[in-house]
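Enquirer: here you go, sequence then predicted model.
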Amino acid sequence: MPIWVRRHLAALRLLLVLTVIVGIGYPLAVWAVTFLPGLHGRAEGSMVEAGGHTIGSRLIGQPFTAAGGGALRQYFQSRPSAAGSGYDPMASGGSNLGPEDIVDTLPRNPADKAAEIRARTARDSLLTQVCSRSRAVGALEGVSGARPFCTPGGVGAVLSVIGPRDRFGKVTDPVRVVSRNEQCGVVARPFLATYEGVTVECARRGENYSPGVIVAVRGGAPARPMVPADAVTASGSGLDPHISPEFARLQASRIARTRGVPERKVRQLIDDSEEGRALGFLGAPRVNVLLLNIELDARYPFRE
């Protein structure tokens, strides 16, 4: 046979051999390994059953909210999620917003802000997201949701200071100060009355504040807020099924009242459900929210 035919036949034989090995043999070998004791459940997604039904996975978080999106008061709440509309395995990921993302994009119509955020004509900065979540958690749990660099209204406490600057870029004599994340028509007055003797204004959509220097105002919130960090920030995957024991204990009082049981029993349940660090030194102690809520229902059923 001509040499070019022999070469093509050799390539074809190699293709067939590799197809059998890599395309059939290897997948079958991996599939067979998943049936070894201790691995099958994990290979199937570590699914969790209760009452004869599959209700979730140990590995993927889920919200415990009512149809309107409000928290179900009888259950422990998960941390926020930036995966799709929340805990979407097909859209796993974080928000990609960093610590310098502190200025909001204001909506045209403040009354329809949520729709504009979905349409991406408005956007809350990472700071405002943290502030609003902290305020909401504080209201739900009956504690202060105050955090550094947050206004009492739950947005980022950020000013645009306009005026002449020195050679280092610092404004030496402010002539105008605007609270960038507090929109006129939404707030009666900004969180700060004056800044360096200049009256603070609320922000208006469409106005150009780029000549100003952005200044974040810490405020009087404690350095260690009552609402823990994992209650107001999403995980990198958006699918984390765990919360910190501190966040779980913050919710104990509400759950005890809602279910009509002593708070000490709910706290004991949290202690019993706490998972230690991986391998004894990796990560932080945590609580699986789904498993905790299942055990909560088993021990202290909710009666409306």
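Expert: Nice, I can see it.

Enquirer: C-alpha from now on. contacts and neighbour counts both.
Expert: OK.

Enquirer: and residue 182, how many neighbours?
Expert: Neighbours of residue 182 under the rule other C-alpha atoms under 10 Å: 27.

Enquirer: what of the one 3 residues further on?
Expert: Each residue near residue 185 was counted by other C-alpha under 10 Å, and the total is 13.

Enquirer: likewise residue 177?
Expert: Residues contacting residue 177 under the criterion other C-alpha under 10 Å number 26.

Enquirer: measure it to residue 171 for me?
Expert: As defined by C-alpha to C-alpha, to the nearest Å, residue 177 lies at a distance of 11 Å from residue 171.

Enquirer: then residue 38?
Expert: Distance, residue 38 to residue 171, by C-alpha to C-alpha: 64 Å.

Enquirer: quickly list what's touching both of residue 177 and residue 171.
Expert: Common neighbours of residue 177 and residue 171 (criterion: C-alpha atoms under 8 Å, 6 or more residues apart in numbering): 161, 162.

Enquirer: and for stretch 237-246, what's in contact with it?
Expert: Contacts with stretch 237-246, where a contact means C-alpha under 8 Å, 6+ apart, come from 58-62, 78-83, 86-89, 92-94, 228, 230-231, 270-271, 274, 284-290.

Enquirer: comparing residue 38 and residue 171, which residue is more hemmed in?
Expert: When residue 38 and residue 171 are compared for neighbours, residue 171 comes out ahead with 16 against 9, by other C-alpha under 10 Å.

Enquirer: what about residue 215, which SS state?
Expert: Under DSSP: H, G, I helix; E, B strand; the rest coil, the three-state class of residue 215 is strand.

Enquirer: so what's it up against?
Expert: Contacts of residue 215 by C-alpha under 8 Å, 6+ apart are 158, 159, 160, 161.

Enquirer: quick one: which two of the residues you listed are the most distant?
Expert: 158 and 161 (9.6 Å; C-alpha to C-alpha).

Enquirer: these two - which one has more neighbours?
Expert: Ranked by neighbour count (other C-alpha under 10 Å), residue 158 and residue 161 place residue 161 first, with 28 against 25.

Enquirer: doesn't that one belong to a strand?
Expert: Yes. Under three-state DSSP, residue 161 sits within a strand.

Enquirer: what helices or strands is the longest strand anywhere in the chain leaning on?
Expert: Determined from DSSP state E, the single longest strand within the chain is strand 176-183. Applying 3 or more C-alpha pairs under 8 Å, 6 or more residues apart in numbering; DSSP states H and E, one finds that strand 176-183 contacts strand 158-162, strand 198-203.

Enquirer: and the angle for that strand with strand 158-162?
Expert: 150 degrees (axes from the mean of the first three to the mean of the last three C-alpha atoms, to 10 degrees).

Enquirer: got the angle between strand 176-183 and strand 198-203?
Expert: Interaxial angle of strand 176-183 relative to strand 198-203 (the same axes, to 10 degrees): 30 degrees.

Enquirer: got another one to weigh against that:
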Amino acid sequence: MNVLPGWLRRHLAALRALLVFTAVLGVLYPLAVTAVAQLPGLKDRADGSYVSANGRQVGSELIGQSFTDAEGNPLKQYFQSRPSAAGDGYDPTATSASNLGPEDIVDRGGEQSLLSLVCSRSKEVGELNGVDGSRPYCTKSGVGAVLSVQPTTGRPARVISVNQPCPAVPFIAEYGGVKVECAAPGQDPRAGKIVPIRGSAPAEPAVPPDAVTASGSGLDPHVSVAYADLQARRVAEARGVPVGTVRKLVDGATTGRALGFMGQPAVNVLQLNIALDKAAPYRG
């Protein structure tokens, strides 16, 4: 009787295990999950939760998208989504946050800090919707109001507005009795003490936080009720309808708290804009 060598028996056993697990986990399990996903009530979500309008797919209710013209300017007749840091915006293959933290307040190498990004977005949203877009620690021009005070201790000898490259006019004329300079090329703001200036903006800005910050995934299809309410008058004016009509559509696109207690009510922007086109078509 021929007996296979021990090393060969071990290899054959490993091969059999590989074939079994491949069949179970690589074929049977995916087929079972796919079959369950096609059950009524689950099929739409499993297929991507696509939304259709006028007989064609216009997006997914789970993924945000832009409502802008060819130059990237916001279309006034539509509600605008939350900003996105996923790829070029709302890219499911590049879902991510900006990786910028609350202490990121100094622009470097032409790249905006988180503070300046928030300031510029708030200014733009305010101008688009006809409200005050000012925020604490932001300049009127829409960058972070941050100074570099030199030396780091004692009486100031030199003060630089680090986020305002020359020839910009600094947002304040002087600090500690010293004239404030614009930031010249090559200056290192870390040479001084970094001092953010609060300014006179209200403690509760008119522009809500979700209008100026991206979500963790960069794909959030919702905005807060506050941000939707801020945009309602602008959208109503662009479409030539009463603002009350638009606010009723906002209410219809608002979802409640998850499980009744988690999170905050939110407005699905794509669903709202589709409802707008049906109830109050744009005539511009």
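Expert: Received, thanks. Quick caveat, the model's predicted, so the values are computed rather than measured.

Enquirer: TM-score of the superposition?
Expert: Between these two chains, after superposing, the TM-score reads 0.97 (TM-score structural alignment, normalised by the length of structure 2); 281 aligned residues with a C-alpha RMSD of 1.0 Å.

Enquirer: name the residues contacting each of residue 158 and residue 161 of structure 1.
Expert: 214, 215.

Enquirer: what residues are up against the residue nearest in space to the middle of structure 1?
Expert: Structure 1 has residue 234 as the residue nearest its centroid, 2.1 Å off, counting by C-alpha atoms, centre = their mean. The contact partners of residue 234 of structure 1, by C-alpha under 8 Å, 6+ apart, come to 79, 80, 81, 82, 94, 95.

Enquirer: which position in structure 1 aligns with residue 185 of structure 2?
Expert: Under the alignment (TM-score structural alignment), residue 185 of structure 2 pairs with residue 205 in structure 1.

Enquirer: and the residue lying closest to its match once chain neighbours are set aside, what does it touch?
Expert: Of all residues not flanking residue 205 of structure 1 in the chain, residue 106 sits nearest, at 5.8 Å (C-alpha to C-alpha, 6 or more residues apart in numbering). Going by C-alpha under 8 Å, 6+ apart, residue 106 of structure 1 touches 122, 123, 124, 181, 183, 204, 205.

Enquirer: filter the residues you listed to the buried ones?
Expert: The neighbour-count test (16 or more other C-alpha atoms under 10 Å) marks 122, 123, 124, 181, 183, 204 as buried among the contacts of residue 106 of structure 1.

Enquirer: would you map the helices across the stretch 201-304 of structure 1?
Expert: Ranges of helices in the stretch 201-304 of structure 1, per DSSP state H, counting those that start in this stretch, are 245-259, 263-273, 289-299.

Enquirer: next one: the equivalent of residue 231 of structure 1 over in structure 2 from residue 233 of structure 2, what distance?
Expert: Using TM-score structural alignment as the criterion, residue 231 of structure 1 maps onto residue 211 of structure 2. When C-alpha to C-alpha is applied, the distance between residue 211 of structure 2 and residue 233 of structure 2 equals 16 Å.

Enquirer: who has more neighbours, the two?
Expert: Higher neighbour count among residue 211 of structure 2 and residue 233: residue 211, with 22 against 19, using other C-alpha under 10 Å.

Enquirer: I'd say that one and residue 117 touch.
Expert: No. With contact defined as C-alpha atoms under 8 Å, residue 211 of structure 2 does not count as touching residue 117 (11.4 Å).

Enquirer: ok, which stretches of structure 1 are strands?
Expert: All strands of structure 1, identified by DSSP E, fall at 47-50, 53-57, 158-162, 176-183, 194-195, 198-203, 213-216, 242-243, 287-288.

Enquirer: closest one to residue 141 of structure 1 among the ones you listed?
Expert: Across these, closest to residue 141 of structure 1 is strand 242-243 (C-alpha to C-alpha), at 15.6 Å.

Enquirer: mean shift between the closest one and structure 2?
Expert: For strand 242-243 of structure 1, the mean deviation from structure 2 after alignment is 0.2 Å (mean C-alpha distance after the TM-score superposition for structure 1).

Enquirer: so where is that strand in structure 2?
Expert: So strand 242-243 of structure 1 is aligned with residues 222-223, judged by TM-score structural alignment.

Enquirer: next one: the lengthiest helix in structure 2 to chain centre, how far?
Expert: In terms of residue count, the longest helix belonging to structure 2 (DSSP state H) is helix 6-23. When distances are taken as C-alpha atoms, centre = their mean, to the nearest Å, helix 6-23 of structure 2 is centred 49 Å away from the chain's centroid.

Enquirer: now that helix: which residue numbers in structure 1?
Expert: Aligned by TM-score structural alignment, helix 6-23 of structure 2 falls on residues 3-20 of structure 1.

Enquirer: so who does residue 103 of structure 2 touch?
Expert: By C-alpha under 8 Å, 6+ apart, residue 103 of structure 2 has no neighbours at all.

Enquirer: which position in structure 1 aligns with it?
Expert: Checking TM-score structural alignment: residue 103 of structure 2 goes with residue 100.

Enquirer: before we move on, what about residue 159 of structure 2?
Expert: Counting by TM-score structural alignment, the partner of residue 159 of structure 2 is residue 177.

Enquirer: that match against residue 162, yeah?
Expert: Yes. Counting by C-alpha under 8 Å, residue 177 of structure 1 touches residue 162, with 6.1 Å between them.

Enquirer: list the contacts of residue 157 of structure 1.
Expert: 149, 150, 151, 179, 181, 191, 216, 217, 218 are the contacts of residue 157 of structure 1 under C-alpha under 8 Å, 6+ apart.

Enquirer: next, the mean deviation of the longest strand of structure 1 compared to structure 2.
Expert: Mean for strand 176-183 of structure 1 is 0.5 Å (mean C-alpha distance after the TM-score superposition for structure 1).

Enquirer: out of the helices of the stretch 201-304 of structure 1, flag the one nearest residue 2 of structure 1.
Expert: Comparison of the helices of the stretch 201-304 of structure 1 against residue 2 of structure 1 by C-alpha to C-alpha identifies helix 289-299 as nearest, at 67.1 Å.

Enquirer: now that closest one: which residue numbers in structure 2?
Expert: Going by TM-score structural alignment: helix 289-299 of structure 1 matches residues 269-279.

Enquirer: end to end, how far does stretch 97-115 of structure 1 reach?
Expert: Taking C-alpha to C-alpha, the first and last residues of stretch 97-115 of structure 1 lie 20 Å apart.

Enquirer: and for stretch 210-217 of structure 2?
Expert: 13 Å.

Enquirer: what's the answer for stretch 124-133 of structure 2, then?
Expert: One end of stretch 124-133 of structure 2 to the other measures 7 Å (C-alpha to C-alpha).
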